[in-house]
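In: Any chance you could fold what I've pasted below:
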Amino acid sequence: MSTYKAPLTDIRFALYDVLGAEALFAQLGYTDATRDILDAVLDEAARFAETVLAPLNGVGDEVGSTFDKSTGEVTTPPGFKAAYGQFVEGGWTGLTASPDFGGQGLPHTIGVPLNELVNAANLAWGNFPLLSHGAVEALKQHGQDWQREVFLKPLVDGRWTGTMCLTEPHCGTDLGLLKTRAEPNEDGSYAITGTKIFITAGEHDLTDNIVHLVLARLPDAPAGAKGISLFVTPKFKVARDGSVGERNTLRCGSIEHKMGIKGSVTCVMNFDGAQGYLVGQPHKGLQAMFTMMNTARLGVGLQGIGLSERAYQNALAYARDRLQTRSLAGAKFPDKPADPIIVHPDVRRMLLTVKSLVEGSRLLALHAGTLIDVANHSADAAERERADTLVSFLTPISKACQTEWGIENTYHALQCFGGHGYIHEHGMEQLARDARITTLYEGTTGIQALDLMGRKTASTQGAGLKLFLAQVEAFIGANENNPAVAEFIAPLREKAAEWAGLTRSILQRAAQDPEEIGAASHDYLFYSGYVVLAYWWARSVAAADASSHGEAFKQAKLETARFYFARILPRTLAHAAAIESGAAPLMAMAAERFGD
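Out: Presented below is the predicted three-dimensional model:
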């Protein structure tokens, strides 16, 4: 089975040396977010991930969650409930939540490494508390005062968990087609009727109650997406005074049999006149739901990072131990019958690919966390707006690239094991299977690409891109004469300029042909992701050079950055060529000519 050790050295480097988190938190008024407290949080999170969650990863995959058709109840794998109890007891569910609702009030940023460690240790288990944070944000921003008072405290302290109920059997991405209906009751509540599918943690035995946030239509709803409202619909009825009543008329109809994350529960949920309460304004449910979804998308991006990190650790250990033939340059370990496979160029290619994508992605994720903190807590309104615009722009890049790279990385790591990676005993095939879902739920990669190209770029005249490019230019200007990063300045400047030019080119063509947005979106997404990571690798080298880390650490950062710029960043060339080819190669073929 695979093992896991929290990468605290690199997390601390990213937080403190690259991002300057201590100074930022002090500036934002987080008086309790001192280095000592943050380090203690990271140490304890690492202990919990390594000793409690990681040993259950294989159990969850082998045993899975089970469903009782007669009762509609779900039993989680052995050890999952006890681990959740420890998670709640440790205060982890409220780590970054507001003290107004029982949380600890630490920066959102410190929740990023916590989520990475949980996902690396046990992705399936991590899905149970995953959506509670998003439910808290949706209710906090859009709920009525009594809803915040009644639902947020038990969600924050972990007594209850939350879900997001969007998808129906006949509609996924196009929520305007949904049929679930909400009929008003005399007491001001609503009767919710319909079927939702693919509901993560829709039923389980970890908590006493489950709070479902459900999209549905009111009787007078206009057609399409403009007629969707959001309702909070608990498993057990909850009165306005917070008292919990009888079982609501909703039930899990079945659970899915999946390729991976078998310990996680993916439910069909049937609502049969279940009591729910309107959240926010009528017909404005998508706005409230996207508050929850954007939180979840960043969280799923962290799943890709966590799986990649665990896969890398195991592949690296195997590559150092596995003896196979001699180095092409001659024996590197003449005292052994063969050299370890880490001496071979192709194994190094795979390991360095994973290492460079993981460490770069970690900075992208943590940067998004700092932007959320700034957007929520800065005293400067203009700064809050800039941070919100930038994190909105980076969210589809984070979600899509980090999960797609997660698939690539887990497959590279499995490949390092050869045939041993394909069999069950080493645990690598589970990581590869688990990774596959991350590009699908919370919006597929294609949806993220359209979101980035359409809503976050075309519709805003590139507002987020301009902010990020200004950040790149500021770094270049500050380090123009810094010998530590001299080799990275010119290619970074070139890619930033090309990124801006490609964006203009797409938008100009789209003014004549709207298909150009969709045709360019996939390649534009990945072009963007690779340039974003190039920026973070250049910053990493500069930060490492100025840090107190030892020479071996600094050299590893430098050499990984050189690999990234030489071997990974050139992927942008193919993406740029595809973008410039326009929509015609994709759209010219008639549907019937695709084949029988």
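In: contacts, neighbours, all on C-alpha from now
Out: Will do.
In: what sits against residue 15?
Out: 21, 366 (Cα atoms under 8 Å, 6 or more residues apart in numbering).
In: Could you pull up the residues touching the spatially closest residue to residue 199 that is not a sequence neighbour?
Out: Closest residue to residue 199 apart from its sequence neighbours, by Cα to Cα, 6 or more residues apart in numbering: residue 267 at 4.9 Å. Going by Cα under 8 Å, 6+ apart, residue 267 touches 197-203, 252-256.
In: And what about residue 267, helix, strand or coil?
Out: Assigned by DSSP: H, G, I helix; E, B strand; the rest coil, the conformation of residue 267 is strand.
In: just residue 579 next, same as before
Out: helix.
In: doesn't residue 526 make contact with it?
Out: No: under the criterion of Cα atoms under 8 Å, residue 579 is not in contact with residue 526, lying 10.9 Å apart.
In: Here is a second sequence; please produce its structure as well for comparison:
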Amino acid sequence: MSYQAPLRDMRFVLHELFDASAHCAQLGTGLDRELIDGVLEEAAAFTANEIAPLNRNSDEEGCRLENGQVSTPRGFRAAYRQYVDNGWASMTGPVEFGGQGFPQLVAFAFHEMLMSASLSFRVYSGLTEGAVLALHKHGSAELKAGYLAKMVSGQWTGTMCLTEPQAGTDLALLRSRAEPQADGSFQITGSKIFISGGEQDFSENIIHLVLARLPDAPVGVKGISLFLVPKFLTDADGAPGRRNALSCGAIEHKMGIKGASTCVMNFDGATAYLVGEANQGLACMFTMMNDARFQVGLQGLGIGEAAFQGALRYARERLQSRGLTGPVATDKVADPIIVHPDVRRMLLIQKTLVEGGRMLAAYTARQLDLEHGAESTEARKAASKRAALLIPIVKAFLTDLGQEVASHAVQVYGGHGYIREWGMEQLMRDSRITQLYEGTNGIQALDLIRRKLLADGGAELAALQEELRSVCNEALGQPALSGLARVVQARLDEWHGLAAEVIARCQHDAQEIGAASVDFLHYSAYVLLAGFWVQAALCAQRSLDAGSAEGDFYRAKLASADFFVKRLLPRASSHRLALLGGADCLMALRAEHFAF
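Out: Below is the predicted model of the structure:
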């Protein structure tokens, strides 16, 4: 299937909703609207012409492991060289190490394009960017000097090595060992599983960030340290030298993202270097993990956009039956299926979830930028709190969105959607992993309640709700939008009361944290997206009132906002009722009574 970046909608989100030019000026990046649009146009051409054509072949061919060396699908090596040579790899890297310092608010759009074009291809570079963040923030001056520039350029790639066979979500069970050496280095011994890009054939070196325990480490997660473990040790000139004592023992045979090598990595006394302080590895790794979770959310969004494009294209072309009120395409033997209300329903679910998700992603990217680049300490702290609140919602909801939108795409195609050649079933398979890795979506929901809602008594959530109320208050001044704004405002009030109820229940009974978490996250996401849709409608109405020449685009925004509030926002009610059902009905049945 083909892919074309949704540039008009991306420009709407960047410039009309979140004023990317002013944001870039505040950060001092030197980017203006003309430059941003130019970059996005180049990105659209690169992803459509160079990356998207690789996607189906990568699924058919997959990766191969022979004599410890992984071969990636045909075309990946050449495309990755072009990715590096054109500067895409260094887009968000720190300027002092050769990066271009693009803000996340701009870069997220390109990253979404990559996810849509080929999720397998994007996996390799995405974790490198996270590794750069962790090393830049926590690494010693010596490690930064030795590794960052080549990682920023993309010449070397990075991985994140957390998971072990017995330790997935529960890193307290981690067993990998790190033995101190006389020269200040360490030797890592242990095995890691599910390591994306752990071995491949297109970068000169692979820099693994590995969690392991020192001999005298405390038990549990307080005894985990972070280490940098290169595939090739560097020589006196900083070039790759002899191979380190590590290897790829196997590659996983997966449901999807078959073009991404997912490796079992064995460390057999591999030379390693401590990143950050001893026993503080989890805190260091969370720098990388938070970026990874945001990027995984974009994976769900990218899959959703690709699936929507495929479904829309097919619905416009496929002729089946006549419209319920009579023929529409009178010159054809049947009408295109887009005239049928149920097909419209599926397409509008796809469209409004994807476009709403893009608004959420952009808003969160803006907070991630301000967390580091705002002028005042107070503003940086405020952005950090907001980003922390939103990351679990972005990761969980946008990946659930990707799976739902892909499923609707299969349904729009009917039987053809179940057939490999149309590409929809691949999108559905590829998207499934996004709900699992970097912390399952259930873990994200727990994080939202335990570490965010309960940690501050709902204060940051209340501040977000107040911000959305101000948008609704502004929309109330527009007669055409007042009904929409009142519905969403009522939901915001309900959300505030529901949060207080959840906090009270969880403080009374810890089981309620797990019982309420997933439904509370989804409730929150639907109301949050409704708030963004009010903001989009407000912007669209102003443009129409000003006599914009793009009337059709803005009227489509108004219609989409109306659909979301009338047909998707009501889903929040079922999540509210479900979580208020409490923990007792979940925990009453004893484990042994789950009979076959």
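In: Fetch the TM-score of the aligned pair.
Out: These two chains, once laid on top of each other, score a TM-score of 0.98 by TM-score structural alignment, normalised by the length of structure 1; 592 aligned residues with a Cα RMSD of 1.2 Å.
In: ok so, going back, now the contacts of residue 267 of structure 1: which count as buried?
Out: 197-203, 252-255 (16 or more other Cα atoms under 10 Å).
In: and which of the residues you listed is nearest to residue 554 of structure 1?
Out: Closest to residue 554 of structure 1 out of these is residue 200 (41.5 Å), distances taken as Cα to Cα.
In: ok, now which ones touch the closest one?
Out: Per Cα under 8 Å, 6+ apart, neighbours of residue 200 of structure 1: 127-128, 163-164, 264-267.
In: Pull the most distant pair out of the residues you listed.
Out: Farthest pair in the contacts of residue 200 of structure 1 (Cα to Cα) is 164 and 264. Separation: 14.8 Å.
In: Please, where are all the helices along the stretch 401-550 of structure 2?
Out: Secondary structure of the stretch 401-550 of structure 2 (DSSP state H, counting those that start in this stretch): helices at 424-432, 441-447, 459-476, 482-508, 511-545.
In: quick one: the second one aligns where in structure 1?
Out: In the comparison with structure 1, helix 441-447 of structure 2 aligns to the range 445-451 (TM-score structural alignment).
In: Can you point out the buried residues in the matching stretch?
Out: Across stretch 445-451 of structure 1, burial judged by 16+ other Cα under 10 Å covers 445-451.
In: In structure 2, what residue corresponds to residue 56 of structure 1?
Out: When structure 2 is aligned by TM-score structural alignment, the residue opposite residue 56 of structure 1 is residue 54.
In: since we're on that match, how many residues are nearby?
Out: Residues near residue 54 of structure 2, counting by other Cα atoms under 10 Å, number 20.
In: Report the spatially closest residue to it, excluding sequence-adjacent ones.
Out: Ranked by Cα to Cα, 6+ apart and with sequence neighbours excluded, the top spatial neighbour of residue 54 of structure 2 is residue 75, at 6.6 Å.
In: how far away is the one you found from residue 477 of structure 2?
Out: Applying Cα to Cα, to the nearest Å, the value for residue 75 of structure 2 to residue 477 of structure 2 is 54 Å.
In: which of those two has more neighbours?
Out: Higher neighbour count among residue 75 of structure 2 and residue 477: residue 75, with 15 against 12, using other Cα under 10 Å.
In: With residue 365 of structure 2 as the reference, measure out to residue 353 of structure 2.
Out: When distance is defined by Cα to Cα, residue 353 of structure 2 is 18 Å away from residue 365 of structure 2.
In: And for residue 490 of structure 2?
Out: 27 Å.
In: So the two - more neighbours on which side?
Out: Ranked by neighbour count (other Cα under 10 Å), residue 490 of structure 2 and residue 365 place residue 365 first, with 22 against 12.
In: all helices for the stretch 101-250 of structure 1, in order.
Out: Taking DSSP H, counting those that start in this stretch as the test, the helices found in the stretch 101-250 of structure 1 are 108-121, 123-142, 145-147, 153-156.
In: Structure 2: matching residues for the third one?
Out: Same thing as helix 145-147 of structure 1. Aligned by TM-score structural alignment, helix 145-147 of structure 1 corresponds to residues 141-143 of structure 2.
In: distance from the matching stretch to structure 1 after superposition?
Out: After superposition onto structure 1, stretch 141-143 of structure 2 sits on average 1.0 Å from its aligned residues (mean Cα distance after the TM-score superposition for structure 1).
In: what do you get for stretch 553-560 of structure 2?
Out: Average distance, stretch 553-560 of structure 2 versus aligned residues of structure 1 after superposition (mean Cα distance after the TM-score superposition for structure 1): 0.8 Å.
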